[in-house]
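> Mind folding the following:
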Amino acid sequence: MSSAAGRSVAVVGGGIAGLATAALLSADGYDVEVFEQRPTVGGRAGSWESGGFRFDTGPSWYLMPEVFDHFFRLLGTSSQEQLDLHVLDPAYRVFYEGAPGAGRPPHLDVRADTATNLAAFEEIETGAGSRLTAYLRTSAEAYDVALEHFLYTNFTRPLALASPAVVRRLPQLLPLLTTSLESFVGKRFSDVRLRQVLGYPAVFLGSSPDRAPSLYHLMSALDLTGGVMYPQGGFTTLIDAVAGLATGRGATIRTDATVVGLTTEGSGRRGRRARVTGLRWRDADGQVHAHRADLVVGAGDLHHLETRLLPTDLQTYPQSYWDKRSSGPGAVLVLLGVRGGLPELPHHSLFFTHDWHANFDAIFGGRVPTPASAYVCKPSATDPSVAPEGDENLFVLVPMPADPGLGRGGVDGKGDPRIEAVADAAIAQIGEWAGVPDLAGRVVVRRTIGPGDFAADLSAWQGGMLGPGHTLRQSAMFRSGNRSKKVDGLYYAGSSTIPGIGLPMCLISAELVLKHLRGDASTGPTPVPL
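The predicted model follows:
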């Protein structure tokens, strides 16, 4: 373990990864300062209030609870102490284009009870219950292997991955890497509705069922077995908890602090390595300041840090690298305050178009899909604090191409026309499919957020809502690394780097920085507590 005493760390970005990095490194003895360009911390996990409604503006699924539990235990606390978690039942509801009709039910509920889900699959397709049992068994095995051997590693010692447990499972693991999730599901289930339920988790990984490796069927070990929870008060309570743990251990958090460049000594030319010496940042008044640090952790968008904050000769991932990579989807977010109740919608709902090949081809081909699949969160189903009594809070996410040119959103329909048109179509679709014909007329608060906002406010590469998608060449050891190859003392955390997209992955990415600094090349989680 390297000595942390007296060593200073500057963290670029106050999202979940930056705050988690600050908490872990502060607890390990480093002097940490976080620089966040926005007025508040949280990054993609933001919050907005209007008219008595409070909206989470980013993540809304609490999955992989073991990762959160481990992170909090590292810091001597627990998820139970920090968060008021509620299990959702149903976990989510799926609405299908064209239902009801031809004997099709209006929707499918995925419940917190596995046996109920098996019965629901069997009712739709004879034999699907037993096939789902086998599917969930292999997904649980893949999830356990990933947690134990592939998520908590920096891949600095490849031979460390060749544990007996991994070698024994290679005959099962290798086909999962070379087969798409869509193909894997399609060989086991015929009904399009069941295929969509099992394939859609690829979207939350910034990909699509035909682009994501079937290894990611491990996600079904979470949402189909009672693993969907919600932190009462919204995901801002998670951000507040992690920020509080960071400051409680001595970290300083600066907001309205935009990092405009990293400072280094030495040169990256001719194979020589430079060393980071700190950064320059601009305050809310436009004044630029210098900050010296022994180490820097870039916990925001990796493309922005590498191509905008470093000179060309010190970039590990220059623009030519990104030109060969693929972003996850962009999105139009629609925040709606609705008068009256919406019993037709549970906490989470998915609206699937029948021809979702066309939907995904449009998204990843740079076209706005019509019609579009959508995700709807109604946190007021669980949390009375997010809406006035008797009213509802809706968060609508419509996957779109990652293209800032689609425009920016706005309040009360004042966003760019293409963004507002997507929002109008989504509201109409939800009203029609869920049986709420007067939905549009009951909206009293409305705000839209588009790919242009992700690019401008979060410095997101290509305006993506998540980060680089989890295709095979952008997963595990093939994903962007988390340590500069040209600048000593420069590390990375967040969804752009290993292990990937999502709140749990960002927490792990913070721990991977800690493991680098400790010289820990193990493939499993750090022993608790620190």
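
> hey, let's count contacts and neighbours off CA atoms from now on
Fine.

> What is the neighbour count of the closest residue in space to Gly226 that isn't next to it in sequence?
Of all residues not flanking Gly226 in the chain, Ala112 sits nearest, at 3.9 Å (CA to CA, 6 or more residues apart in numbering). By other CA atoms under 10 Å, the residues close to Ala112 number 21.

> next one: the one 3 residues further on
Other residues near Ala115 number 13, with proximity taken as other CA under 10 Å.

> give me the element it is part of.
helix 114-124 (DSSP states H and E).

> hang on, the earlier thing: ok, now how distant is the residue nearest to Gly226 from Leu173?
28 Å (CA to CA, to the nearest Å).

> what's the answer for Asp285, then?
Asp285 is 54 Å from Leu173, by CA to CA.

> Also Arg367?
The value you get for Arg367 to Leu173, if CA to CA is used, is 34 Å.

> got the contact list for stretch 361-369?
Pro329, Ala358, Asn359, Phe360, Pro399, Met400, Pro401, Ala402, Asp403 (CA atoms under 8 Å, 6 or more residues apart in numbering).

> if we go to 10 Å?
Around stretch 361-369, the neighbours that count as contacts under CA atoms under 10 Å, 6 or more residues apart in numbering are 207-208, 326-331, 356-360, 370, 372, 398-403, 406, 418, 422.

> run this one through as well so I can compare:
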Amino acid sequence: MNHGANHGTVRGRRVAVIGGGMSGLATAALLAQEGAEVTLYEARDELGGRAGTWQREGFRFDTGPSWYLMPEVFEHFFRMLGTTADDELDLVRLDPSYRVYFEGTGEPFDLPATGARDALLGLDRASAERLAAYLDSAATTYGLATRHFLYSTFASLRPMLNREVVRGLPRLLRLLTEPLDRFAARHTTDDRVRRILGYPAVFLGTSPGSAPSMYHLMSHLDVTQGVLYPRGGFGAVVETMARLARRAGADLLTDHRVERIVVTDGAATGVEVTHAGRTRHVAADVVVSTADLHVTERRLLDAEHRSRSARWWRRRDPGPGAVLALLGVRGELPALAHHSLLFADDWDGGFDAIFGARRTVPNPASLYVCRPSATDDVAPPGHENLFVLIPVPADTTIGAGGTDGAGDTQVERTVDDAIAQIAEWTGTPDLAERVVVRRTIGPADFERDFGAFRGGALGPAHTLRQSALLRGSNASARVSGLVYAGATTIPGIGLPMCLISAELALKRLRGDVSAGPLPEPERKPRPAPEERTAEAEVP
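From the prediction side, this is the model:
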């Protein structure tokens, strides 16, 4: 029996939110704004989860998400809290949106901020008409997904049985059953374009051969919408989310580890929390767990309250792992854009190494480099800040990272190989010698620090059986009043998805089964600057 959540008003109910990552902060803000008494418990001593920061010797690194995509999702979230993205963040449009290096070719491809569509079509003029149809389809599919799927709890399928969805059902079924790489190959004959269209599958936690072609909608985000960057990095986004949650009335507690979800007569009635060596019981009417679902089910719930069997977990695809490198570099690196992608010739072999039967770290890898110092003040004068992501299998035996080369052997070797690859492909032969700050992060770190299932870096892969309603309910099937949010539940991976998952937690608690975004409250006009100054001076 699916207990789900207690339906009705949220106002006045005591809510315990487990986890202070982006989804936890967003959930705390929305539920507190709704009138709930919200307390958030974060086990670590800082908020943000995977969206963390690290500072050393004048360098400031984001340790996780680095792409600001789907700006309308952020805007809707902020408007739900009575504000706007412009009021809360200093957003910059990147130009180029990103740069791509292809192995064996000296000249990179830049996707410009304006004219991106024409630039992409220019890579394969012979297929321009088919490519244009691909991008048009991406825009149409993205609109359909936003209106009818991304914001649905799937508690009822009736709202989706509308004319637009029913009319498009044959096309949707084709998009769900044909893999992304095959769909892209039908629209271009150029291997470079095929890789550009296929690489977003990595950000979905899977390969182009396993992602349903429904996800070609991702090309609408970078090619049509463009790529933004919040000044101050994603640490600034975390600070904003925490400020908004507190302003709404939520209590955010760090260094508070939830050890257990307390269940009484089939309902969540509180949590057991450890802080400063003492464990205490805290009563709650609702528990929202934004922890990795595997942690929630296998560690926080007693066996009789778990919804998923050991067999279910064995069949779960955790998505890829990652080895990360945070590098402070002496001198400039103009060959790298803010976002750069390095695509290896053995494209399919690289994905097979990560996701296939005999998993290994690909070399050379198709990797990602972020150079936020191209846009922001995140490095000392005359230095650069690099964040390097090398996709690897979700395998904790690859090891953990460390500072100054002190990580496990395979992690450090993987980073050495990546530095050499970047140096060769971008014409920067002395790159390794110019690294003055180095920290590495491996799959074992993801498991230890975030409870990531099998050391996965992003969350469960968006394969067909792990997408949309097949990804699983955001409410416990066995415990009333236990709701989930975050990358391991619906709608999925990425910061925009985490914001939506918070809204889905609110919907679940309201008993709202609508398929689209919630109506935004009427926004009160902001006071004039002199009025805001006067307000700030009131003791």
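
> Quick check: TM-score for this pair?
TM-score of the superposed chains, computed with TM-score structural alignment, normalised by the length of the first structure, equals 0.95; 514 aligned residues with a CA RMSD of 1.1 Å.

> Which residue of the second structure sits opposite Pro525 of the first structure in the alignment?
In the second structure, the residue matched to Pro525 of the first structure (TM-score structural alignment) is Pro517.

> show me what contacts that match?
By CA under 10 Å, 6+ apart, the neighbours of Pro517 of the second structure are 73, 76-77, 146-152, 500, 503-504, 507.

> And these, which is closest to Tyr41 of the second structure?
Glu503 (18.9 Å; CA to CA).

> Now do the same contact list for that closest one.
With CA under 10 Å, 6+ apart, Glu503 of the second structure has these contacts: 23, 26-27, 30-31, 77, 80, 151-153, 485, 497, 509, 517-518.

> Looking at Asp285 and Leu173 of the first structure, which one has more neighbours?
Taking neighbours as other CA under 10 Å, Asp285 of the first structure and Leu173 compare with Leu173 leading, 16 against 8.

> Is that one in contact with Ala165, as I believe?
No. Here Leu173 of the first structure does not reach Ala165: they are 11.3 Å apart, not a contact under CA atoms under 10 Å.

> The residue nearest to Gly46 of the first structure when sequence neighbours are not counted - how many residues pack around it?
Once flanking residues are discounted, Gly46 of the first structure sits nearest to Thr57: 5.0 Å by CA to CA, 6+ apart. By other CA under 10 Å, the residues close to Thr57 of the first structure number 22.

> what does Thr57 of the first structure align to in the second structure?
Using TM-score structural alignment, Thr57 of the first structure lines up with Thr63 in the second structure.

> Also Leu170 of the first structure?
Using TM-score structural alignment, Leu170 of the first structure sits opposite Leu169 in the second structure.

> Over to Leu25 of the first structure?
Match for Leu25 of the first structure (TM-score structural alignment): Leu31.

> Look up how far Asp89 of the first structure lies from Ala10 of the first structure.
42 Å.

> Compare the two (neighbour count), which wins?
Ala10 (26 against 18).

> Wait, a helix at that one?
No. Assessed with DSSP: H, G, I helix; E, B strand; the rest coil, Ala10 of the first structure is strand; it does not lie in a helix.

> residue ranges of the helices in the stretch 301-450 of the second structure, please?
Under the criterion DSSP state H, counting those that start in this stretch, the stretch 301-450 of the second structure contains helices at 310-314, 347-355, 409-425, 443-450.

> Same check on the stretch 51-200 of the first structure?
Going by DSSP H, counting those that start in this stretch, the stretch 51-200 of the first structure shows helices at 65-74, 79-82, 114-124, 128-145, 164-178, 181-186, 192-199.

> Now do the fifth one against helix 128-145, angle only.
Our comparison of helix 164-178 of the first structure with helix 128-145, counting by axes from the mean of the first three to the mean of the last three CA atoms, to 10 degrees, yields an angle of 120 degrees.

> In helix 164-178 of the first structure, which residues are buried?
Val166, Leu173, Leu176, Leu177 (16 or more other CA atoms under 10 Å).

> Next: the third one.
Buried residues in helix 114-124 of the first structure, counting neighbours by 16+ other CA under 10 Å, are found at Thr114, Thr116, Asn117, Leu118, Ala120, Phe121, Glu122, Ile124.

> would a markdown table of the residues you listed with distance to Glu344 of the first structure be doable?
Conversion of the buried residues of helix 114-124 of the first structure to a markdown table gives the following (distance: CA to CA, whole Å):
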| residue | distance to Glu344 of the first structure |
| --- | --- |
| Thr114 | 23 |
| Thr116 | 20 |
| Asn117 | 20 |
| Leu118 | 23 |
| Ala120 | 19 |
| Phe121 | 22 |
| Glu122 | 24 |
| Ile124 | 21 |
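
> The first structure: matching residues for stretch 489-504 of the second structure?
The aligned range for stretch 489-504 of the second structure is 497-512, by TM-score structural alignment.

> Of the buried residues of helix 164-178 of the first structure, which is the nearest to Arg195 of the first structure?
Once CA to CA is applied, the member of the buried residues of helix 164-178 of the first structure that ends up nearest Arg195 of the first structure is Leu176, at 16.9 Å.

> Relative to Pro213 of the first structure, how far out is that closest one?
Leu176 of the first structure sits at a distance of 6 Å from Pro213 of the first structure (criterion: CA to CA).

> Touching both of these two, which residues are there?
Phe184.

> so Met497 of the second structure touches Leu458, yeah?
No. Using CA under 10 Å, Met497 of the second structure is not in contact with Leu458, being 11.7 Å away.
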